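Enquirer: pasting the sequence and the predicted model now:
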Amino acid sequence: MVELMLPLPRSTFQSTEDWWITARRRAPKHLRSDFDTFTILVHWRIWKERNAMIFHSEFSSVDRVFDLIVDDLHSWRVAGCIIAF
C-alpha cells in the first residue's frame, strides 16, 4: 500500500485536468504512471455509474461505487495495468 498526499479537488481548480496535473506533480516520479492509471480507473468507474443512472435508472451509493473502484483496482492489478496501489 502506498500513501500519497495529494490535493483534493476544490473550487480553485478550473477543471479535473488542472487537479490531475497538480496532483501528479506531487506524486513521486516512479509512481506517476500508476497514479495516472488509478486516476483513469476512478474516472472510468464514475462514467460507468453515470451511464447506469441515465440509461438504466440504476443508482449506487457512494459506498457501493467505492467498493466497485476497489474491485476494479484489484482486477487492473491482476492484469498488470497498475502496480503501486
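Expert: Sure, I can see it. Since this is a predicted model, take the numbers as computed values, not measurements. Residues are numbered from 1 along each chain as shown.

Enquirer: going forward, measure contacts between C-alpha atoms and count neighbours the same way
Expert: Fine.

Enquirer: near D63, how many other residues are there?
Expert: When neighbours are defined as other C-alpha atoms under 10 Å, D63 has 9 of them.

Enquirer: got another, please set it beside the one above:
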Amino acid sequence: MRQHRHLNRRQPPSWMRCALVSEPVAARLSREHNDANVIALGARLVEVDTAKACVQAFLTTDFARGRHVLRVEKLGAPLALRR
C-alpha cells in the first residue's frame, strides 16, 4: 500500500502566514496587522476584478509593526508555546 502525505495535517513552516481574503480591505489588513506573506482567494467566490484589487492591496501594503509584532511572533512559535 502506498502512503499518502496529508499536508493539511502538518504544521505549516513558521515563516508562512497565509490570509484567506475576499475583499481588498481584508488583504490590506492581513499585511498590515499579521504580516501575511501568502494570499489565498476562492476562485468561485471572488470576482476577477475583486481578486486583482485584493492582490494589488496585498502587494502594496507594509507591515505596521508596533502593537502587532507580538502577535506575529506568537504565530511563528511552536503550537505548545502559543497559549
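Expert: Thanks, I have the structure now. Just so we're clear, the structure is a prediction, and the values are computed from it rather than from any experiment.

Enquirer: TM-score for this pair?
Expert: Superposed pair, TM-score by TM-score structural alignment, normalised by the length of the second structure: 0.28. Supporting alignment: 38 aligned residues with a C-alpha RMSD of 3.5 Å.

Enquirer: okay, and F55 of the first structure sits in which element?
Expert: According to DSSP states H and E, F55 of the first structure maps onto helix 32-56.

Enquirer: other SSEs contacting that helix?
Expert: Applying 3 or more C-alpha pairs under 8 Å, 6 or more residues apart in numbering; DSSP states H and E, we find helix 32-56 of the first structure packed against helix 16-26, helix 62-78.

Enquirer: could you dump these to TSV with distance to R45 of the first structure?
Expert: Listed next are these as TSV, based on distance: least, C-alpha to C-alpha, whole Å:
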stretch	distance to R45 of the first structure
helix 16-26	15
helix 62-78	6
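
Enquirer: what's the local residue count around F58 of the second structure?
Expert: Residues lying near F58 of the second structure (other C-alpha under 10 Å) number 25.

Enquirer: and it, which helix or strand is it part of?
Expert: helix 48-59.

Enquirer: by contact count, what packs against whichever strand or helix holds R28 of the second structure?
Expert: Applying DSSP H and E as the criterion places R28 of the second structure in helix 24-34. With contacts taken as 3+ C-alpha pairs under 8 Å, 6+ apart, helix 24-34 of the second structure sits against helix 48-59.
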